[in-house]
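>>> Next come a sequence and a model predicted from it.
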Amino acid sequence: MPSAAPRVLILQPLASDGPAFLAHWLQQRSQAFTLCQVAEGHTVPTEARDWDAIAMLGGTMSVNDELPFLRRAEALMRDAIGRGVPIVGHCLGGQMLARALGAPTTDNPVPEIGWSRVETTADPLAAAWLGERAALPAYQWHFQTFALPAGATLLARNAACAHQAFAFGPHLGMQFHIEVDAEKLDRWCAEAPADGHPLRAHAGVQGEAAMRADTARWLADSQATAARIYGRWLALAAERMARVA
């Protein structure tokens, strides 16, 4: 194994959508990381040669928007895929990973806002990334979703969204937010659609009270899954480092 720790890059497109539990998990392990904050004017690199593991967080924009930082993030992911640098994509980040692999992102049939359950597939990769259970709690806030890239393995789905997570080589794309912590969820619960809002007509859209109740029920479970995902992500990074050393 290489003696140096993996060089970790986290792309944060939106000021209010930070790394939360991901940062906490890394800090607990004394794992340094670089946070590229687009809203602070940081430039997204277009090459992955300086990194051993990459994560991309969510955002309110679409990966289809012609924003310079999105096109740079797409170039970065394509380069990382070519180099075998493991990527974990959360929500917008999962959509960007799919786009970098040639799959489109389009409007989902229905919005998902709040807690839901996702069903894992029978593929062994689903167990490797997400654990052995047939269903998991997941926090959602999305209106669009990715198609399954050619050659990718579907790991999770539910009735509202056919493609909740996929694996491609050492990379993982998720439609849901596995990085949430109590502070982020407190803010997002306060922004939930109010009673009477048109979005509340959809079964997959929660109001604040239901969202807070399910946070109390499911956050610890969600973070246990996140820890498994992040552990595999860094283990795959370490394996690659050993191969190329």
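Thanks, I have it.

>>> Please count neighbours and contacts with C-alpha atoms only from this point.
OK.

>>> residue boundaries of the strands in the chain?
Applying DSSP state E to the chain gives strands spanning 8-12, 33-37, 53-56, 87-90, 105-120, 135-146, 153-157, 165-168, 171-174.

>>> how about a markdown table for these, with distance to residue 126 and mean neighbour count added?
Shown next, in a markdown table, are the strands of the chain (distance: least, C-alpha to C-alpha, whole Å; neighbours: other C-alpha atoms under 10 Å):
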| stretch | distance to residue 126 | mean neighbour count |
| --- | --- | --- |
| strand 8-12 | 23 | 22 |
| strand 33-37 | 26 | 16 |
| strand 53-56 | 19 | 26 |
| strand 87-90 | 14 | 26 |
| strand 105-120 | 6 | 20 |
| strand 135-146 | 11 | 22 |
| strand 153-157 | 5 | 22 |
| strand 165-168 | 8 | 25 |
| strand 171-174 | 10 | 26 |
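
>>> another one to put next to it:
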Amino acid sequence: MKPIAVITHVDRADVGLVEEIARERDYPLHLVRPYRGDELPDLGRVGAVVAMGGPQSAYDDHPYLREEQRYLAAAVGDEVPVLAICLGSQLLARALGGSAEPGKAGLEAGMITVKPAEGATTEIAGEFFSFHSDSAIPPAGAEILARSDRYLQAWSIGSAFAVQFHPEITMRGVNGLLAVEGPKLEKFGVDVAPMRRDAERYFAEGATDSRTLLNRWFDRLPHLLIRD
């Protein structure tokens, strides 16, 4: 069975619900860390690609980010399914002719409400955890699927589906993120305690919207059942 290539951008990345749902479906994952020098796998040997989030900016001049953009463009060109999350969505946008930029509405952090875009053919809606200050500008031809009250949140083009929020994250991932970023946020007057409480409530209730979204994406991967 072809594995799902998961591109991470930090050590100890919380693959979270992506890993959990893949395990439930007996889909193997192949984690790749280009920032550590890992080589991106041959697209002919993977069933899908997940590009995760990270602290980098998509417009940072890192060779491994430029190579990842080329890889994502090739994946879409070969009609390999791509799920791009947060930084991954911004890299995907740049890879396909769009761009990424500092968000005009500033930091969007914590639980957010996502609503379907007008006329979207796929309904993306619900409550999700978000943590970003950059934003993607999708390429020409992309379908805008969802927004929050501040930012574009989901879009698709060809075999790719991109989200600005974090459907993959778990409470463990939130705690890890806030352990690093929380003190910085507090210095800028952001009250982290309510953010943590909202996340605890969401995950205690089962993170239903995140699971639903990810399961829908996995449902579209029948080719993964084909063995080499």
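Now that the structure is in, tell me what you want to look at. Owing to the predicted nature of the structure, the values given are computational and were not obtained by experimental measurement.

>>> picking that back up, and of the strands of the first structure, who's closest to residue 213 of the first structure?
Smallest distance to residue 213 of the first structure across the strands of the first structure (C-alpha to C-alpha): 9.7 Å, for strand 105-120.

>>> Which residue ranges of the first structure form helices?
For the first structure, the helices defined by DSSP state H cover 21-28, 68-83, 92-100, 124-130, 182-190, 208-244.

>>> tell me the most buried of those helices?
The highest average neighbour count among the helices of the first structure, using mean count of other C-alpha atoms under 10 Å, belongs to helix 92-100 at a mean of 28.

>>> separation between the aligned partner of residue 30 of the second structure in the first structure and residue 157 of the first structure?
Matched across to the first structure, residue 30 of the second structure falls on residue 34, judged by TM-score structural alignment. Distance, residue 34 of the first structure to residue 157 of the first structure, by C-alpha to C-alpha, to the nearest Å: 31 Å.

>>> What residues does the residue most central in space within the second structure make contact with?
Nearest to the mean C-alpha position of the second structure, by C-alpha atoms, centre = their mean, lies residue 85 at 1.1 Å. Residue 85 of the second structure is in contact with 50, 51, 52, 53, 162, 163, 164, 165, 166, counting by C-alpha atoms under 8 Å, 6 or more residues apart in numbering.

>>> Over to residue 184 of the second structure?
No contacts exist for residue 184 of the second structure under C-alpha under 8 Å, 6+ apart.

>>> how near is it to residue 119 of the second structure?
39 Å.

>>> picking up where we left off before, trace the residue nearest to the centre of the second structure over to the first structure, please.
Using TM-score structural alignment, residue 85 of the second structure pairs with residue 90 in the first structure.

>>> still on that earlier bit, my guess is the match of residue 30 of the second structure contacts residue 9. True?
Yes - Residue 34 of the first structure is in contact with residue 9 according to C-alpha atoms under 8 Å; the separation is 4.9 Å.

>>> can you give me the end-to-end distance of stretch 137-146 of the second structure?
Span of stretch 137-146 of the second structure from end to end, C-alpha to C-alpha: 13 Å.

>>> what does it correspond to over in the first structure?
Going by TM-score structural alignment, stretch 137-146 of the second structure lines up with residues 147-156 of the first structure.

>>> Please compute how far the matching stretch lies from its chain's middle.
15 Å (C-alpha atoms, centre = their mean, to the nearest Å).

>>> now swap in stretch 231-243 of the first structure and tell me
Per C-alpha atoms, centre = their mean, the centroid offset for stretch 231-243 of the first structure relative to its chain is 18 Å.

>>> For that stretch, give me every contacting residue.
Taking C-alpha under 8 Å, 6+ apart as the rule, stretch 231-243 of the first structure contacts 1-2, 5-6, 52-53, 84-88, 129, 170-171.

>>> Quickly note the distance from the nearest residue to residue 36 of the first structure once chain neighbours are set aside to residue 138 of the first structure.
Among residues not flanking residue 36 of the first structure along the chain, residue 11 sits closest, at 4.9 Å (C-alpha to C-alpha, 6 or more residues apart in numbering). To residue 138 of the first structure, residue 11 of the first structure is 21 Å away according to C-alpha to C-alpha.

>>> hang on, the earlier thing: the residue nearest to residue 36 of the first structure matches what in the second structure?
In the second structure, residue 11 of the first structure lands on residue 7 (TM-score structural alignment).

>>> what sits against its match?
Residue 7 of the second structure neighbours (C-alpha under 8 Å, 6+ apart): 31, 32, 33, 34, 49, 50, 51, 52.

>>> For the alignment partner in the second structure of residue 62 of the first structure, give its distance to residue 124 of the second structure.
The criterion is TM-score structural alignment: under it, residue 62 of the first structure has residue 57 as its aligned partner in the second structure. As judged by C-alpha to C-alpha, residue 57 of the second structure and residue 124 of the second structure stand 25 Å apart.

>>> picking that back up, nearest to residue 114 of the first structure, out of the helices of the first structure?
helix 208-244 (5.7 Å).

>>> Could you check the angle the closest one makes with strand 135-146?
Using axes from the mean of the first three to the mean of the last three C-alpha atoms, to 10 degrees, one finds that helix 208-244 of the first structure and strand 135-146 are set 80 degrees apart in direction.

>>> and helix 208-244 of the first structure, how far from the chain's centre?
Counting by C-alpha atoms, centre = their mean, helix 208-244 of the first structure comes out at 10 Å from the chain centroid.

>>> what's the angle from it to strand 105-120?
90 degrees.

>>> Contact partners for the residue with the largest distance to the centre of the first structure?
Using C-alpha atoms, centre = their mean, the residue of the first structure lying farthest from its centre is residue 196. It sits 30.0 Å away. By C-alpha under 8 Å, 6+ apart, the contact list for residue 196 of the first structure is empty.

>>> Among the contacts of residue 7 of the second structure, which one lies nearest to residue 104 of the second structure?
residue 52 (22.3 Å).
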